[in-house]
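1. Quick one: sequence and predicted model below, then my questions.
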Amino acid sequence: MIHTLSFVFIIVIEFLLVSSQQFLISERIALLNLRQQWRNPPSLTNWNASSSPCDWPEVICNGNGSVILLNLESKGLTGALPPLICDLQNLENLIVADNYLTGEFPRVLYNCSMLIQLDISQNNFVGPLPDDLDRLSQLEYVDFGANNFTGDIPPAIGNLSALMWLHLYQNLFDGLIPSEIGNLSSLLTLGLAYNKFATPEIPPEFGKLRNLTNLWMPQTNLIGKIPESFVNLSNLELLDLSSNNLEGEIPSGLFLLKNLSNLYLYKNNLSGEIPSVIESVNLSEIDISMNKLTSSIPEDFGKLQQLEVLNLFSNQLSGDIPASISQIPALKIFRVFRNNLAGELPSEIGLHSKLEAFEVSENKLTGKLPENLCGGGTLFVVVAFSNNLTGEIPRSLQSCNKLHTIQLYDNSFTGEFPSGIWSLSNLSSLRISGNFLSGELPSSLAWNLSRLEISDNKFSGLIPEGISSWKKLNVFKASNNLLSGEIPTGFTNLSQLSVLYLDGNSLSGELPSTIRSWNSLTTLNLARNNLSGPIPSAITALPHLLDLDLSENQLSGKIPPEFSRLRLTTLNLSSNKLTGRVPYAFDNLAYENSFLNNPNLCASSPIPNLHNCYATYSKSSHSNKFSPKIIAMIVVLSAFVILVAILCTLFMFRGYLKKKQNRDLTTWKLTSFHTLKFTEANILCCLTDNNLVGSGGSGKVYQIEIGRHGEYVAVKRIWNTRRIDHTLEKEFLSEVQILGSIRHSNIVKLLCCFSSEDSKLLVYEYMENQSLDKWLHGKKMKTNRGLVHHMVLDWPKRLQIAIGAAQGLCYMHHDCSPPIIHRDVKSSNILLDSEFKARIADFGLAKILTKPKPGQANTLSAIAGSFGYIPPEYAYSTTITERVDVYSFGVVLLELVTGKEPHKGDGEMNLAQWTWKHFSEGKSMVEALDPEIKQANCYMEEISLVFKLGLICTSTMPSSRPSMKEVLEILRRCDTPLSEERKVGDDIDVTPLLVRESYLSNYRRGGNKVANESIDILDGRL
């Protein structure tokens, strides 16, 4: 009997081993078939028939050798999710994040009955989530974020009772938020951020999620109030409802949640007072900035002993800053700028904590700056400008070596400026203008100081010879002080200097004759001094100089004729002792105020207050054989004879031309959209090759003069030898329909159109500077003023063009009803007028987004656009949205920054792909810049931001791209005058845009570095 049992046991064991081996072989076959379905991606070359799947890095098996986890994150997978994935019968964890998978939600997963974790984030899935999603009843972890899912979140998701992690962020959901989510009693994390829900209120049922630790819902279009039921979320640690449209007061119960450590409510319409019942909460960060909170800062804030970050900026807070705040031992970041706070600052702030950032600007604060701000030795930012602060600047700041930004301008500080601050090792920006500070300039500065502003103070003495050691200086403003003596030659060795203001001092002597090292200089203002001698011709060799002011000095001699080389936007040489004639480039009425009070200057043009150079001829000229009167009579008679001959010839053909013209006019139909200054005859008679300025696939473009004062129109002729084909006819009708009905200063104006049996004419306002692509990529261009060789666009003009084009697209997307999508945004369709104001042109491919029928979407019948500008979703989706234009505009931004053509990135990559590769490899942005703007150091922050904005606009996923309204807001806030550096604490708010790419990958790996990484991106440290 015993032998029989042993035999049976052995048979069973052998059977199980054989079955296990066969099962392992079948799962290996399934995995190899998977690889084949995905076209054998290089990332899975280690999958082979000779090894066990349990040894493959992407696979984890259980004790029986069965696959339970498959991690295919970032493997470059394309296509759909194959059905045979569920041949892995015991699969519990499937991670396919960060690939290029397409199609609708993969219902094939319903056959994976053991699934606990499903991560399909950062792919290109489209369409709605299925209503029967609850068939995956075992799910505990769900991440569907960063796809293109649309419509409603299905209520069935509330039936997944085991769910602990739910991420649906950054999709295209535009329906309601289901209240059934409140039934997920085990839920720990809920991420719905970056969706455009249909103006929903937060379901009060969310208050039932008692185990919830993280609720992440910024930019979800929320309205209404924060539910009172949130007081039941006793385990909540992070609450982010920022950048929505919430209103009403903050529920006082929020501050009673003892585990709450991070609260972000900024950029809403919240009102009322800050609750004072907050002493029992373990908050480490409060950010309720940019709302409408009123009243004063409660004294109870001082009871938050764990508080590290306090952001209350951009509200309507008044009263004093409570002294109890200075007693918080964990406080690191203190930001209350842009309020109505008054009174004195707490004297002990910084003494009891390791304060890092202190920002109290734009208030009504009085008294002294606290002496112990840097008591912890960690302070790196002091921003207190635009207050009523008095007294001396604390000497203790001299030992604060981590300080990199000091902004104390527009106060009433007095006394001598602490000398040790000049040389703080990390100082990069020092702005103390508009005070009553005194002292002398130092021989050496902090090695990294790039911006120094001391205007409107009482600094005196000589400019030190040691100024040549200020190597990193980019902006130096010292207007209206008491500086004296000569400008030292060493000053001209500062090769990175771009902005220099020394006006309103007592400087004397001659200007340095050798200034060629000022290669980056764009602004030079030395007005209102006692400078003498000639203007050195070396100034004319400065390649980037735009603004020059040497007025109200004692300069003498002639203006160097080489001045005509300069491309100045402003010039002021008034109130000097200059002689001779004005250089020809400035000899016109545009510069009539540039040469006032120079009695011995003359001009050829009739410029007020200047002599006419021809009136200075001496009387000896009358000794010529023929007097001027006789010469004039001869010229007049000769001209008369020639004119008579020409008129006789013209009259011979006039009748013939008039008859032919009248005959031609009867065949044309005119449709006018504006008041016209010309007739059909003016246009039709000038459609000759002499007026041809361009041609393309749809026809030719002519430049036609319509007046005697240099007025032109552009005429686009769509023409065919037989009949206009269907495509061209459709483009013509689209152009007329759209441009005939919309009006915007950044959209080209269609004046009228003509149509005949075989031709169509579109008449537009003429853009003197033609198209943007010719300035960025053309070697030379022809205007009505002649041939201009390789003109250079400086950065201010590029930014102006970007803003103008964005305004036009923003109007089309957000202000037109229904919205209009251009579908062919590119640099050749951005036209520039005489002042480089941008106009969007060529609406032949544009589409009006009419409201689709229920269950349908706006779709494409064919791919439209130009190579290099076509978004990647055209490869897998026929749905058309405004994000198509955003992608193309992002390419234009990259063109403006890099100078590269859209289809010439590097090798087989287009510009967007090349730029993303360059950025992801950690290479310096400067290496990618157009050489023509690479030296524009004073604009580098703006250039860097536009570079990164271009990257985000060209994200592969449409949902990752910002709207044109967001793009325009960022570009507008880039456009900051040089005289107004962007304020710390008033940084351009691109966090929701630039954080997206970095946040998703880190959040997926368990990190939560949103704030730090967004700051790093903006500071250029990534």
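-> Thanks, I have it.
2. From here on, just use CA atoms for contacts and neighbour counts.
-> OK.
3. ok, the closest residue to residue 982 other than its chain neighbours to residue 796 distance?
-> Spatial nearest neighbour of residue 982, excluding adjacent residues (C-alpha to C-alpha, 6 or more residues apart in numbering): residue 976 at 6.9 Å. The spacing between residue 976 and residue 796, counted by C-alpha to C-alpha, to the nearest Å, is 10 Å.
4. Pick out whichever of those two has more residues nearby.
-> residue 796 (17 against 14; other C-alpha atoms under 10 Å).
5. okay but residue 269 is in contact with residue 249, surely?
-> No - in terms of C-alpha atoms under 8 Å, residue 269 does not count as a neighbour of residue 249; the distance is 9.3 Å.
6. Please identify which of these two sits among more neighbours.
-> When residue 269 and residue 249 are compared for neighbours, residue 269 comes out ahead with 20 against 17, by other C-alpha under 10 Å.
7. so what's that one up against?
-> The contact partners of residue 269, by C-alpha atoms under 8 Å, 6 or more residues apart in numbering, come to 245-248, 291-292.
8. this is the other structure I want to compare:
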Amino acid sequence: MMAAKFPPPSRRFILLLLSIYVPLAKLQTESSEAEKRTLLQIKSDFGNPPSLDSWNNSTLTNLCNWTGVHCDDYGSVSQISLPNQNIAGQLPPSMCNLINLTVLDLNNNSISGVFPTLLYNCSSLRYLDISQNLLVGNLPNDIHRLPSQLTELILSGNNFTGDIPTSIGQLPAIQRLCLDYNLFNGALPAEIGNLSTLETLWLANNPFPRTTTIPPKFGNLTRLTYLWMRQANLEGEIPESFGKLAALQHLDLSINSLSGRIPDGIWALENLRFLFLYKNQLSGGINGTAIKALSFESIDVSQNQLTGRIPEEFGRMGNLSFLLMYLNRFSGEIPANIGLLPSLTDLRLFNNRLSGGLPTELGKHSQLWNVEVDDNLLSGEFPSDLCARGALVSVIMFNNNFSGNLPASLNKCFTLSNLMIYRNNFSGELPAGIWTAAVNLTTVMIGDNSLTGTLPNVLPWNLTRLEIQNNHFTGNLPSTAKNLIVFNANSNLLSGPIPTNLSGFSQLAVLSLGGNQISGSVPPGISNLRYLTDLNLSSNQLVGEIPSSIGTLPVLISLNLSNNQLSGAIPSALGDLRLNLLDLSSNDLSGEIPITLQSKAYSQSFTSNPGLCSSNSDLHINPCKSRAEGSNGLARGVRILIAVLVALVLIAAGLFAFFAAKDCRQRRRADIDQDWKMTPFQSLDFTEESIIRGLKEENVVGRGGSGKVYRVAAGVRSGGAVAVKRMYCERKMDWKLEREFEAELRVLGSIRHINIVRLLCCVSGACEKLLVYEYMENGSLDRWLHGGHRELDWPGRVGIAIGAAQGLSYLHHECSPPVVHRDVKSSNILLDSKLRPKIADFGLARIMARPGEQHSTAVVVGSFGYMAPECGYTNKVNEKIDVYSFGVVLLELITGREASDGGEYGSLDKWARLHFQKGKKIIDAVDHRIRNPVHLDEIEMVLKLAIICTGTLPSTRPTMKEVLQILLRCDRRFRNDEGLSLERDCDLLLQNKSSSWRSKSKIKVEIEDLVDNVNIV
């Protein structure tokens, strides 16, 4: 067939097409040029950030290829997506000149100002994300004027305050509304329940008033799939209307103060997969007959007051992976069918009243990696298939009544890292394969059972904690454990000698081998244990002398060598240790007790050593015989000679004091006349003469190791008074030292932070230095806590802690070069007229070259009770010594005790750590002046944080930035105090700028989980 022929288009038709196309092309070109001009104006209004360098006027570039710009099919700008671009300033009014703009994504930048109502004019806008910026103030009451087709409004992670306006319930098409991580402290409107199209609602982490309840009207959100109201100060009951949320898949109401029962309707939501109700005050049982939904993947109802039995219906949830019900009052047996769940990976039921045994098939049918059932009334045997699927990492079963042998299957549990089964009735031999099979084994705590077995010569390389006390282990001690920190083998049947040099135990902090059959001597190589704080070798068969090398252990605070056959003299080097506990009783020691140990504090430390003697009757030890064997006349002559010498010394001292006082008076009269040099660090309204005239004895307000502190009148701009720290020099500094001193002062004088005392100037004389600071009316935190000032409530204390942490975080992370204070203590935290804290006294501060770099110092620095352990054995220190000291300050704020008030344990940090380790009630450690149940959860979190900060090893301590993040979670009332909330939250929100806002939220949660679940060494 021949193809059909069509007549060619007529010339008139072609001209008609051209007449239509040419104007359209011209119009499109003009529109594109207008959009280009608009984008260039937006770039200019943002201050021409480098991230927008591709936005330029070159004719060779298509604006649709510019960074973050997307165009529709017609070449018009439809999307601007610029997350994480370091864009600052306010949103430009020209933004809405892009009439086809449907998507605007500027999350995780530094956009400031109030909510940009100019967006009301973006008539095509459907998606708006300005989360993780610096926006402040109230949301406008007419926020419903946003484009009617807007489906997503994301305002997370800003600093919006006040009420959420009721008009927000008039957004007709909204599907996603994210207001989390702001500072909303007003009303939570029920009108949100009018948003019939809403699918996602995030209100988490806002300080709503304590009286805020969940509006029952939220039950009308029938399309809602994701509801996140975590940590929002919510009270009252969960509305029964939530049973109508048929589309709901994710419900998170955790960390609030919700009470009452969990509505039955929630358990009937067939699409619900994730339920998080932990850390509330929910009570009552879970009605098993109400459970219709079997689609759950995660259930966390922990840390409530729930009672009754665990429903068997949980064992029919085939997708259930996480089941967390710990810290409640559940009773009865664990349903056997929970062991059949095919997806179960994490089971936490600890701190309940559960009885019976663990499901026998637990671990056989799923990739179970974590089992925590400690602190219950459970009995029966260890499930033999717990590690059957090769995923088990952690088993925590302590404080129960389990019995029988441990299964042989543990010999092949390659994934095991954490085994904590102490205080049970297990018997038989510990499967020896554990030591070789579990290549990542870090923690073995199996004490207080009846287990037998031997320890390998070389412990697993990653093992950090081994506690086998009160069992029946035999054989020799291991020779190597490279990363072991705690080794407690008290009350076993171990024998043989202690390894000679102990270099294979270089990380040990606790070595406790009391009550065994260990023989031989205490090796001098004990000095290799540079991190050792506790040494217990009591009740063994040790012989020989106590090696003097024990006295070189830099951080040892507890030494128990009692009930052995040790002989010889007590090394004088032991007197150099700062021991809280010393017990050398029941040995064969002889000679005079070193004079530095002849203290009433050690009255029971030397008993049952017949050969020992002492000149101190408080020790209840035989007195040492006099060494003088001459005649009575000779003894009398010696006494007379001594008396004459004493008299001559007293006369000489009197003459010296007279002339010294005269010289001092003359020097004071010459103070004004000598050559003084003032080095100002900012504009001043006083002179050096006014400072020097104020150095009068009646103006002294404090004394320290380096000199006196005076309150001297000054100008109004300086607050009416300044604090002058006077430091004397033994000799005039040479020019080099003088220049170094002034250079360091200039750095400290340049520090500007609301939580650091301002150094105003330095006045230098021939033999003294005057450091002039702003004056702090309310004195030191030390005086408020320990000096009889009026009481500080908990919100006041946590506010002070946050302010001090901000100051230290600034020194460590924002100063260039960083500054380490080196003497953080409560007496160096001063309070202004509004009780705002400021870090003071930089007499020991040192400037470092780079963040985290260690710095050498030739002397031991710090104050007793606050000083980090490494300060005693190394001249290499970093900012972690400040973290340690700050941890002690936190303990002072919580307990009301002084840093040195640790009772029988000596230091406060040691007392607090042991209080926590022994499982004593947290409230018993809390200052009686702040024992308000409302704040107990916050106090507990800060206590755990303090214990982490005072860890023995610097590497285990957090940074001050991390400390500040955690403290901010414990502060609500102070967020609106004098505008400090903006600075605090900006510090928090602007960290890790390269991360997305979701990842930053995750970081916050992980930090909280770290504090909540910390395993304290």
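-> In hand now; what should we look at? All of these numbers come straight from a predicted model, not from anything done at the bench.
9. related to what we said a few turns ago, buried subset of the contacts of residue 269 of structure 1?
-> 245-247, 291-292 (16 or more other C-alpha atoms under 10 Å).
10. Can you add distance to residue 509 of structure 1 and secondary structure and give those residues back as a markdown table?
-> Converted to a markdown table, these look like this (distance: C-alpha to C-alpha, whole Å; DSSP: H, G, I helix; E, B strand; the rest coil):
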| residue | distance to residue 509 of structure 1 | secondary structure |
| --- | --- | --- |
| 245 | 61 | coil |
| 246 | 63 | coil |
| 247 | 63 | strand |
| 291 | 55 | coil |
| 292 | 55 | strand |
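11. Can you tell me which of these comes closest to residue 162 of structure 1?
-> residue 246 (30.9 Å; C-alpha to C-alpha).
12. Could you tell me which residues make contact with that closest one?
-> The neighbours of residue 246 of structure 1, taking C-alpha under 8 Å, 6+ apart as the test, are 222-226, 268-270.
13. Which ones among those residues lie within strands?
-> Residues of those located in strands (DSSP state E): 269-270.
14. Tell me which of the contacts of residue 246 of structure 1 you also see in structure 2.
-> Retained in structure 2 (both residues aligned by TM-score structural alignment, their matches' C-alpha atoms under 8 Å) from the contacts of residue 246 of structure 1: 222-226, 268-270.
15. coming back round to it: export the contacts of residue 269 of structure 1 as TSV, with columns for distance to residue 63 of structure 1.
-> Shown next, in TSV, are these (distance: C-alpha to C-alpha, whole Å):
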residue	distance to residue 63 of structure 1
245	52
246	52
247	55
248	56
291	56
292	59
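16. Now for the residue lying closest to residue 421 of structure 2 once chain neighbours are set aside, how many residues are close by?
-> Residue nearest to residue 421 of structure 2 in three dimensions, not counting chain neighbours: residue 398, with 4.3 Å by C-alpha to C-alpha, 6+ apart. Residues contacting residue 398 of structure 2 under the criterion other C-alpha under 10 Å number 24.
17. cool, the one 4 residues further on as well?
-> By the measure other C-alpha under 10 Å, the count of residues near residue 402 of structure 2 is 25.
18. what lines up against residue 317 of structure 1 once you look at structure 2?
-> In structure 2, the residue paired with residue 317 of structure 1 is residue 330, using TM-score structural alignment.
19. hang on, that match is in a helix, isn't it?
-> No - counting by DSSP: H, G, I helix; E, B strand; the rest coil, residue 330 of structure 2 falls outside a helix, being strand.
20. Please name the residues that touch it.
-> Residue 330 of structure 2 makes contacts with 306-310, 352-354, as judged by C-alpha under 8 Å, 6+ apart.
21. Next, the contact list for the equivalent of residue 534 of structure 2 over in structure 1, please.
-> Applying TM-score structural alignment, one finds that residue 534 of structure 2 aligns to residue 523 in structure 1. Contacts of residue 523 of structure 1 were listed using C-alpha under 8 Å, 6+ apart, and they are 498-501, 545-548.
22. ok, 6 Å please
-> Residue 523 of structure 1 is in contact with 499, 547, counting by C-alpha atoms under 6 Å, 6 or more residues apart in numbering.
23. Can you give me the neighbour number for residue 970 of structure 2?
-> Using other C-alpha under 10 Å, residue 970 of structure 2 has 18 other residues around it.
24. distance of it from residue 274 of structure 2?
-> Using C-alpha to C-alpha, residue 970 of structure 2 is found at 26 Å from residue 274 of structure 2.
25. Going by residue numbers, what spans are strands in the stretch 551-700 of structure 1?
-> Taking DSSP state E, counting those that start in this stretch as the test, the strands found in the stretch 551-700 of structure 1 are 554-558, 570-572, 577-581, 600-603, 611-612, 669-672, 692-696, 699-705.
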